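Chemist: Kindly generate the corresponding structure for this input.
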Amino acid sequence: MNKRSKEGPKSHPEKNENRSSLPEWYEEDKADQFATRVVSGTGSSSVDIPTPLGISASPPALDSAAQGNKRVGRRRKLALEDYLEGFEQRDKTVFARAITLVESNAETDRNIAQELIRRLLPRTGESIRLGFTGIPGAGKSTLIDTLGFSLCEQGHHIAVLAIDPSSQLSGGSILGDKTRMERLVRHPNAFIRPSPSGGVLGGVARKSRETLLLCEAFGYDVVFVETVGVGQSETTVHSMVDCFILLMIAGAGDELQGIKKGIVELADIIVINKADGENLLRAKAFEREMRNVLHVLSPASRGWKVPTALCSALGGEGIRELWDHVSRYIALRKEQGVFLKNRHQQSLEWLHALIGEYLRRQFYHHPAIKESLTHLTEEMAAGRTTATSALQTLIALYETKT
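Modeler: Coordinates of the predicted model:
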């Protein structure tokens, strides 16, 4: 093992056109594997889209994040004040470590994370929170890449919480969404965080709400929350965002897309993606069908007629119109005085979810429950007891030995 000198990050000898640095420790013969290399962004055209009402196109600059706080960066363990200082200085390294902190299950980390969020709360709440859902293959990541890149080019700072399917063995996330957002991931105004699902319904990360608050406190003025679009994750994401966008594609079949009444009713905007080339006519026909469906459904928001938008995320067509819909919806909600009320209601739902999570953890970690659960499960499998009877036994054990 080798120790890095106190002079700062080493420059990697290869590829001088890119900036590269090594971590605090690395194996001498594996420097290439441990090096972090920052490459320049790719030039690309963007869609000229307007700024939504109440959101500045030029939030606090995050340029100082590239330099980082060197004093903090060399520490193995950060204290609360280090995190707060890092947020003040827009240090992206500290920001990323703060997100890792809130995702940690260690009790000491949880305590620091909760105090950090409490101290940062006055800096939150100024962003627009957008949720995206749809079946795998609907083009969510590509749409977010195109829309997000265009917003970044307009001067916005974009954070993407890409909720990935987790590994069954490790519980960690994959980077599929991040690799599909090729332009956005290279933009200095963007931050993308694939998150582990943590076992929550539909693959939604257990700590996504805390991560969202950290993004706002750091200065990101538009936050995208993307879900894999399966199971019941849609309802969880809906409870976290200001505007919920459902992506659909023509020709996939209703049964494949899981077009359930409840999911469509949650949507504030419906996007028919991949409306290009030979698929354009099918997309237009499908849009007419969706409009007919919406006529018989109750909209999620009073006074709002859910619009449908034809988009081609690859070509950029329809992106401006989609953002127009978002801007009009946010403006209406603020005009009605329900924008903040909705966020307060979401906070209450978050509280109840945390209570449920805490009680569940306390119950299953109880020694008496651990000892008896396996036996009762075997008894149920053998047909010698019922689920209700097993529950009564477990509750009695928990209450008498707590």
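Chemist: all contacts plus neighbour counts: C-alpha atoms, from now on.
Modeler: Noted.
Chemist: chain center to the host helix or strand of residue 272, what's the gap?
Modeler: Here residue 272 sits within strand 269-273, counting by DSSP states H and E. Relative to its chain's centre, strand 269-273 lies at 20 Å (CA atoms, centre = their mean, to the nearest Å).
Chemist: Would you tell me what the next helix or strand after that strand is?
Modeler: Proceeding N to C from strand 269-273, the next assigned helix or strand is helix 280-295, under DSSP H and E.
Chemist: Which residues does that following helix contact?
Modeler: Here helix 280-295 makes contact (CA atoms under 8 Å, 6 or more residues apart in numbering) with 249, 250, 251, 272, 273, 274, 275, 306, 308, 309, 310.
Chemist: circling back to that earlier point, mind giving me the packing neighbours of the strand holding residue 272?
Modeler: Where contact means 3 or more CA pairs under 8 Å, 6 or more residues apart in numbering; DSSP states H and E, strand 269-273 is packed against strand 243-249, helix 280-295, strand 308-310, helix 319-336.
Chemist: Also this sequence, please, to line up against the first:
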Amino acid sequence: MAKEKNAPRRKRQLDVEDYVKGVLENNRAVLAQTITLVESNAQKHFHLAQKVIGELLPYTGNSIRIGITGVPGVGKSTLIEAFGTYLCELGHKVAVLAVDPSSQISKGSILGDKTRMEKLGRHKNAFVRPTPAGGTLGGVARKSRETMLVCEAAGYDVIIVETVGVGQSETTVRSMVDLFLVLMLTGAGDELQGMKKGILEIADVIFINKADGNNKLKALATKEEFNQILHFLQPATKGWQTKAYTCSALNGEGIDEMWNVVGKYVEHTKNSNLFHERRKEQLFLWLHDTVQSQLLTNFYEHPKIRQSLPEYKQDIEKGMITVTIAAQKLLNEFNISMK
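Modeler: Alright, predicted model coming up:
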């Protein structure tokens, strides 16, 4: 039977060369497809993605990586859009990766239902990509780091990694960027009660957002409060004093100062070699995290463990064995089976 003339053609599967060529030429469609490949959990996609990243590796590392977090309602998306647009107008190429630890209950995406950064996303020098983590911080780390490399190979010289600001995700993002920026609202005392002191200890710069209209004086007072607190904390980066500033995503005030602070920070860390040392440390941390993640996967997917784990769970529930002993027995079974 002859094929119908109007039958749709099957889309040709891209190979390694297609992906690499498309990314290096900053073909938006291929760039998006490459990131989708990197994010995939399928084993066949994983191996293909690693080959592509291996080919792109010589073209990576030439960006400034900025992590941005903040308390709920601080206006991260609006601020990032204003900041990114400002940089694009200066001639920079900006990629925004919105790290999204998906809900553990619904498995849905926290950021998925929001219309995000439309103006910036339409700019010819910008690329905005939400990155679902699949419910694990390990997912955040691997997929976001590899997506950063892909964007760098495509020529983006400023990479902004946004975290939704929940729990441990801030320290995960800190471990993959050069500079970590924390956005805050007015009322330092109230805000500090709702966030861990640890977030200030990993911040390289703090900006008090929404410093406009009737809120401007409050924002200036909050800035001073934070600077007093920061004076007594050990800086996140050696030789660099973390300071607080004010900005307004609404009217653009302080956006130029934000980029000026980033420039001074990069100059300081490069002159002292901290910039490159931190990048090397992050690579080793990435190696450690990857090995740890793979070991956990291998452990729980091993047939012997899958068979024994439910039995040990029952024994624990009945009080027949302690959790520590059960864990030790499972590890012993795994080690014996691997010999």
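Chemist: could the contacts of helix 280-295 of structure 1 go into a markdown table alongside distance to residue 237 of structure 1?
Modeler: Converted to a markdown table, these look like this (distance: CA to CA, whole Å):
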| residue | distance to residue 237 of structure 1 |
| --- | --- |
| 249 | 20 |
| 250 | 24 |
| 251 | 26 |
| 272 | 20 |
| 273 | 20 |
| 274 | 23 |
| 275 | 25 |
| 306 | 18 |
| 308 | 20 |
| 309 | 21 |
| 310 | 23 |
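Chemist: Need the max-distance pair from these.
Modeler: The distance between the two most remote of those (CA to CA) is 21.7 Å, for 251 and 306.
Chemist: re the thing from before, looking at the helices and strands packed on strand 269-273 of structure 1, which is closest to residue 382 of structure 1?
Modeler: That would be, of those and by CA to CA, strand 243-249, which comes in at 44.5 Å.
Chemist: So which bits of whichever helix or strand residue 325 of structure 2 is part of are buried?
Modeler: Secondary structure assigned from DSSP H and E places residue 325 of structure 2 in helix 323-338. Within helix 323-338 of structure 2, the residues that count as buried by 16 or more other CA atoms under 10 Å are 326, 330, 334.
Chemist: wouldn't the last one be in contact with residue 303 here?
Modeler: No. Counting by CA atoms under 8 Å, residue 334 of structure 2 does not reach residue 303; the two are 9.5 Å apart.
Chemist: need the contact list for the aligned partner of residue 208 of structure 2 in structure 1.
Modeler: The alignment partner of residue 208 of structure 2 in structure 1, by TM-score structural alignment, is residue 272. Applying CA under 8 Å, 6+ apart to residue 272 of structure 1 gives the contacts 247, 248, 249, 250, 283, 286, 287, 308, 309, 310, 311.
Chemist: make it 10 Å
Modeler: By CA atoms under 10 Å, 6 or more residues apart in numbering, the contact set of residue 272 of structure 1 is 138-139, 246-250, 283-284, 286-287, 290, 308-312, 318.
Chemist: thinking again about what came up before, could you dump the helices and strands packed on strand 269-273 of structure 1 into JSON lines and include distance to residue 162 of structure 1 and mean neighbour count?
Modeler: Output for those, formatted as JSON lines (distance: least, CA to CA, whole Å; neighbours: other CA atoms under 10 Å):
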{"stretch": "strand 243-249", "distance to residue 162 of structure 1": "15", "mean neighbour count": "24"}
{"stretch": "helix 280-295", "distance to residue 162 of structure 1": "26", "mean neighbour count": "15"}
{"stretch": "strand 308-310", "distance to residue 162 of structure 1": "22", "mean neighbour count": "21"}
{"stretch": "helix 319-336", "distance to residue 162 of structure 1": "20", "mean neighbour count": "17"}
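Chemist: Lovely, talk soon.
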